[in-house]
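K.L.:
what follows is a protein structure lacking sequence information:
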């Protein structure tokens, strides 16, 4: 094919204005797409028609229609611009680091994932991570998410998901609050009137996170507590416990490091969730990119290490 005479080709702006107008059969809609005024698009098309020496549109008071010459140019120009846009995207993306988009609940993100991301970045500095923290269950394909962490029972776990770890719970408080309790650091009838209960109340039905599961076996009621504070995000509940505002139901996978550091102390031995909830990893269909595989492998390795038999669970005093 002979090389094109670039001086004879229309300007790119005029071609873009024409293709947009031809796609919508409207100068107004083309102007909105290109963020231009209607008169600017009209001038682009008029300039193209003058250069080609032929009309590209039939203009009436009610509608815009392509002439045969306009239809021929639109078919070829739209295809050319689409291929040019694809090349530009490929060149631009080649200069960017690969990225993994992760969806997780706000509580899991704040308490577990964010503190550990520096470990992943140290191992894979060439891979970027975009964290989408949301308690809403996202559609991975529709919202361009590579990996999601789901909190659910095994029965409700999505097909193809992998369990990271089980839910394990225990009541916790700050060291200062625990030391001030009249009967020592324990959840019992003698201490309950001195405790404010910190509870998650976000509209979700998670029976295992209810205080009744701990109080009923002891013959106690939340009405006997000093007070009740409710939060719609779990990380707020733990922040209040760290600040000494009361006792929270600690989710061991999410607060293990705070227990290990002595920033929280247990008021009873840990036990598995009464309703069988756990944390599951779900990868988007077709998410086989190398950076996604590396992030998934890292996530599984950390989860296995932290839930292994030799992982430290602080003793209950």
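P.N.:
Thanks, I have it. For clarity, every value in this text was computed on a predicted model and none was experimentally measured. Numbering: from 1, shown residues only.
K.L.:
when you work out contacts or count neighbours from here on, use the C-alpha atoms and nothing else.
P.N.:
Will do.
K.L.:
which residues touch residue 212?
P.N.:
221-222 (C-alpha atoms under 8 Å, 6 or more residues apart in numbering).
K.L.:
which residue ranges of the chain form helices?
P.N.:
When assigned using DSSP state H, the helices of the chain occupy the ranges 12-24, 27-34, 38-52, 68-94, 106-108, 114-123, 175-180, 212-215, 234-242, 252-260, 290-306.
K.L.:
okay, one more to line up with it:
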């Protein structure tokens, strides 16, 4: 059902404020606009209605008969809209939080750290949304996200860089018997490879090229479409995977994985906190964003 006729919302807001203050100047101050902008919006509304709403006197505004009747309805409807909006925000909750991230971030970085966040903020009701493609998520689906990005976030999202990218090969401690290989030697090993659809991430071919190995064609590859699976295969001694610093730090500390080479590479990307740019931020989202920033600062 199309709602018609419906005037522009900014015009209604300007009219309501001017009516309440009896002044375009004071309405402009309240709405952080210029006096001329308020005057234009009210004039636009009058043109839309085909009725004069104000009698403009030298030092004051006075409502016309039509303006008085319209003002009562507009004020009631705007108040109801504001109340309904506040109710939805409260229901979604200053204590409710949807966090979006890739499977790699969820398994390797976020899950081990969440107990500390939940212990510090027990009133936050957390929902974890795992999706490897940030571009496929609508801003309405989440409050805060953590993703690897090469060139900044998609339109409609704000961002803060948390970690710089550093990529190096890793394997199980027994796989190379404690040896580390030069980049050219790695091409002869079984390379655990993220499938072509995940091109936001660095590929083996790119990593080898960045380390001076041109046109390297690995004779043996094992391909998977999720990064945590590749790391699990590496832990089981099935080959060598590319490891992203900060994501795999815990695996290195616990000796589940070791570096297979001293060489590393970067494409200039990094891990970012992202959030919807146009939405009013709830208390839980603000807490989580600040917590992400604190975690990254402590681990640099």
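P.N.:
Right, received. Where do you want to start? Since we're looking at a predicted model, the values are computed, not measured.
K.L.:
let me see the TM-score of these two.
P.N.:
Counting by TM-score structural alignment, normalised by the length of structure 2, the TM-score of this superposition works out to 0.62. Behind it: 213 aligned residues with a C-alpha RMSD of 3.1 Å.
K.L.:
okay, the helices of structure 1, which one's buried deepest?
P.N.:
Neighbour counts (mean count of other C-alpha atoms under 10 Å) averaged over each of the helices of structure 1 peak at helix 234-242, with a mean of 22.
K.L.:
mean deviation of that one from structure 2?
P.N.:
With mean C-alpha distance after the TM-score superposition for structure 1, helix 234-242 of structure 1 departs from structure 2 by a mean of 0.9 Å once superposed.
K.L.:
gap between that helix and the chain center?
P.N.:
Centroid separation for helix 234-242 of structure 1 versus its chain: 21 Å, with C-alpha atoms, centre = their mean, to the nearest Å.
K.L.:
so where in structure 2 does it end up aligned?
P.N.:
Helix 234-242 of structure 1 lines up with residues 227-235 of structure 2 when matched by TM-score structural alignment.
K.L.:
likewise for stretch 50-60 of structure 1?
P.N.:
So stretch 50-60 of structure 1 sits over no part of structure 2, by TM-score structural alignment.
K.L.:
likewise stretch 292-301 of structure 1?
P.N.:
Against structure 2, stretch 292-301 of structure 1 falls on residues 285-294 (TM-score structural alignment).
K.L.:
ok, stretch 12-27 of structure 1 next?
P.N.:
Using TM-score structural alignment, stretch 12-27 of structure 1 finds no match anywhere in structure 2.
K.L.:
buried sites along stretch 264-277 of structure 2?
P.N.:
Of all the residues in stretch 264-277 of structure 2, those buried under the rule 16 or more other C-alpha atoms under 10 Å are 264-267, 269-276.
K.L.:
now, which of these sits nearest residue 62 of structure 2?
P.N.:
Comparing the buried residues of stretch 264-277 of structure 2 against residue 62 of structure 2 with C-alpha to C-alpha places residue 276 closest, at 41.1 Å.
K.L.:
next, count neighbours for the counterpart of residue 147 of structure 1 in structure 2.
P.N.:
Matched by TM-score structural alignment, residue 147 of structure 1 corresponds to residue 144 in structure 2. Residue 144 of structure 2 has 25 neighbours, counted by other C-alpha atoms under 10 Å.
K.L.:
before we move on, what about residue 83 of structure 2?
P.N.:
12.
K.L.:
what's the answer for residue 255 of structure 2, then?
P.N.:
Neighbours around residue 255 of structure 2, by other C-alpha under 10 Å: 13.
K.L.:
corresponding residue for it in structure 1?
P.N.:
In structure 1, residue 255 of structure 2 lands on residue 262 (TM-score structural alignment).
K.L.:
list the contacts of its match.
P.N.:
residue 175.
K.L.:
how far away is it from residue 256 of structure 1?
P.N.:
10 Å (C-alpha to C-alpha, to the nearest Å).
K.L.:
over to residue 202 of structure 1?
P.N.:
23 Å.
K.L.:
before we move on, what about residue 287 of structure 1?
P.N.:
30 Å.
K.L.:
same deal with residue 192 of structure 1?
P.N.:
Taken as C-alpha to C-alpha, the span from residue 192 of structure 1 to residue 256 of structure 1 is 24 Å.
K.L.:
please apply the same query to residue 305 of structure 1.
P.N.:
From residue 305 of structure 1 to residue 256 of structure 1 the distance is 12 Å (C-alpha to C-alpha).
K.L.:
kindly report the same for residue 21 of structure 1.
P.N.:
For residue 21 of structure 1 relative to residue 256 of structure 1 (C-alpha to C-alpha), the value is 60 Å.
K.L.:
same check on residue 265 of structure 1?
P.N.:
If you go by C-alpha to C-alpha, the gap between residue 265 of structure 1 and residue 256 of structure 1 works out to 10 Å.
K.L.:
contact partners for the residue nearest the centre of structure 1?
P.N.:
Centroid check for structure 1 by C-alpha atoms, centre = their mean gives residue 132 as the closest residue, at 2.2 Å. Shown in contact with residue 132 of structure 1 (C-alpha under 8 Å, 6+ apart): 101-104.
K.L.:
neighbour-wise, which one of those leads?
P.N.:
residue 103 (25 neighbours).
K.L.:
just the strands in structure 2 please.
P.N.:
54-56, 61-63, 96-101, 125-130, 144-149, 157-164, 167-171, 190-194, 220-224, 241-244, 258-259, 270-276 (DSSP state E).
K.L.:
out of those, which is closest to residue 235 of structure 2?
P.N.:
Of all the strands of structure 2, strand 167-171 comes closest under C-alpha to C-alpha, at 6.4 Å.
K.L.:
what's the separation between residue 30 of structure 1 and residue 275 of structure 1?
P.N.:
For residue 30 of structure 1, the distance to residue 275 of structure 1 equals 56 Å [C-alpha to C-alpha].
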